[in-house]
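Chemist: okay, here's the prediction I keep looking at, along with the sequence it came from:
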Amino acid sequence: MDTKNQEQLTSRIVQAATEKERPDGSSYPSLSFADQRDLAESYGPDHKSVQLAALRQGIVPEVYARNQKRLSCADQIKLLQCHVAIIGLGGLGGTVTEILARIGIGTLTLVDGDRFDDSNLNRQLLSSTEVLGKPKASVAEARVKAVNPAVETRTVTSLLTAENAENLLNSATIGVDCLDSITDRFTLEAVCRKMGIIMVSAAIGGTSG
């Protein structure tokens, strides 16, 4: 977006902002999702660009209003500029995907070579009877877009291997281990170490994770 359009977008955001009140009674300038969507459609930038422009003016996209007090506008900008790779999109990975999309991580790489089947329905957040047989990565992408269209996604419908790991993690700042294989976990750890990427292991041991 050129400087003129950026200035026009910022001006429209300021005009659209309204004062809202938190549960504790404190007030803040808010940008509703409806206005965010209209601005994205009118000016051509994606939802993320509108959110970033608002946050830089101290205006809170209402979708992040309940992040406030814990997260400042500057913190929210940092999250929107982060890129997290989630490796494994089953019971744990689906929940991690949901949480990161809602809190506003700007880019998610979603990696899983598996498809949903009947046995996933009892525990996997992203599974439903409507998505049986569909790739987990594609279903995860659709869920992210439904929850927070500002989040950019990259889907990988193949399993992590020693051969493809570096490409899968390219440009990510954090890799989240939601794998169910010790061997694959060691592969991810080795590649994250080699690439200087932070690895967070969210793996399940028994009923804990």
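Modeler: On my side now, so go ahead. Numbering: from 1, shown residues only.
Chemist: switch to C-alpha atoms for all contacts and neighbour counts from now on
Modeler: Will do.
Chemist: could I get the buried residue list for the helix or strand hosting residue 144?
Modeler: Secondary structure from DSSP states H and E places residue 144 in helix 136-147. For helix 136-147, a neighbour-count test (16 or more other Cα atoms under 10 Å) marks 136, 137, 138, 139, 140, 141, 143, 144 as buried.
Chemist: between those residues, which is closest to residue 124?
Modeler: Nearest to residue 124 out of the buried residues of helix 136-147 is residue 136 (Cα to Cα; 10.4 Å).
Chemist: thinking again about what came up before, the inter-axis angle of the helix or strand that the helix holding residue 144 is followed by versus helix 136-147?
Modeler: Next helix or strand after helix 136-147 toward the C-terminus (DSSP H and E): strand 152-156. For strand 152-156 against helix 136-147, the angle by axes from the mean of the first three to the mean of the last three Cα atoms, to 10 degrees is 170 degrees.
Chemist: one more structure, for comparison:
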Amino acid sequence: MNDQQLLRYSRHILLDQIGIEGQQALLDAHALVIGAGGLGAPAAMYLAASGVGKLTLVDDDTVDLTNLQRQIIHGTASVGQPKVQSARAQLQSINPEIEVVALQERAGDARLRELVAGATVVLDCTDNFATRHAINRACVAQKVPLVSGAVIRFDGQVSVFDPRSGQQPCYSCLFPQDQQFADEACSTMGVLAPLVGVVGAMQAAEALKLIMGIGTSLAGRLLLLDGLHMEWNSMRVQRDAACPVCGAGALSA
């Protein structure tokens, strides 16, 4: 690190658990953020500010006026622009030293495996079960840790699914992909704006910990936030030995 970097990241370096070694791990890391909306906005901003050396943003949508209530990475002037381009400009203004790759696309299974293979950590900031399961399959196949978040109305959740040891549950253990779960969209159900910031920031914190190998991650736990009463609950998530994604007989494992 040069003198400017030592100064920029000094508040990290002061932490005994991080130090210069941990900050260098961040600078050498590649975070893949899928979704540049409510969750992806704060998550990506904190990853950029923290010095993650390469960020890849994947989203096929454009900025709409209704997004601005909560998607703080975008501004009024960005309406109509691709979200990844708007986000890239903001992230580079926060930290011009990092590399930001903007991919305006909806990635399918094969493409996700390709993208995940080059990442240190993946953040799922999407809003539908089909995409979440596709991301999970790619992360299990490539053995890359996944940080998952979701928010709707006044409720949020966040967890980590880490396939590297082969002992932890995956997203499909919690929400089996062969079961039907109703997608609930902000466009029809609404969402309290700051809650996506809370969950997105927690996703960034978990991603940073995973990159640096510090602390205890949320792997095997699901945190649930009741934002209306501001209460957190934690539940254990067990690995399903028969899971078609991460179980012993899984084709994608």
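Modeler: Sure thing, it's come through. Bear in mind the structure is a predicted one, so any value in this text is a computation, not a measurement.
Chemist: any chance of the buried residues of helix 136-147 of structure 1 in TSV, with distance to residue 34 of structure 1 too?
Modeler: What follows is the buried residues of helix 136-147 of structure 1, written out as TSV (distance: Cα to Cα, whole Å):
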residue	distance to residue 34 of structure 1
136	29
137	28
138	26
139	25
140	24
141	22
143	19
144	18
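Chemist: roughly how far does residue 194 of structure 1 sit from residue 165 of structure 1?
Modeler: Separation of residue 194 of structure 1 from residue 165 of structure 1 (Cα to Cα, to the nearest Å) stands at 11 Å.
Chemist: higher neighbour count, those two?
Modeler: Set residue 194 of structure 1 next to residue 165 and count neighbours by other Cα atoms under 10 Å: residue 165 wins out with 17 against 10.
Chemist: helix, strand or coil for the counterpart of that one in structure 2?
Modeler: Mapped onto structure 2 by TM-score structural alignment, residue 165 of structure 1 lines up with residue 112. Under DSSP: H, G, I helix; E, B strand; the rest coil, residue 112 of structure 2 falls in the helix class.
Chemist: surely residue 112 of structure 2 is in contact with residue 135?
Modeler: Yes: assessed by Cα atoms under 8 Å, residue 112 of structure 2 is found in contact with residue 135 at 6.6 Å.
Chemist: just give the nearest non-adjacent residue to the match of residue 165 of structure 1, would you?
Modeler: Excluding the flanking residues, the one nearest residue 112 of structure 2 by Cα to Cα, 6 or more residues apart in numbering is residue 138, at 6.0 Å.
Chemist: for the one you found, give me its contacts.
Modeler: Listed by Cα atoms under 8 Å, 6 or more residues apart in numbering, the contact partners of residue 138 of structure 2 are 109, 112, 113, 116.
Chemist: how about those in a markdown table, adding distance to residue 198 of structure 2?
Modeler: Shown next, in a markdown table, are the contacts of residue 138 of structure 2 (distance: Cα to Cα, whole Å):
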| residue | distance to residue 198 of structure 2 |
| --- | --- |
| 109 | 29 |
| 112 | 26 |
| 113 | 28 |
| 116 | 25 |
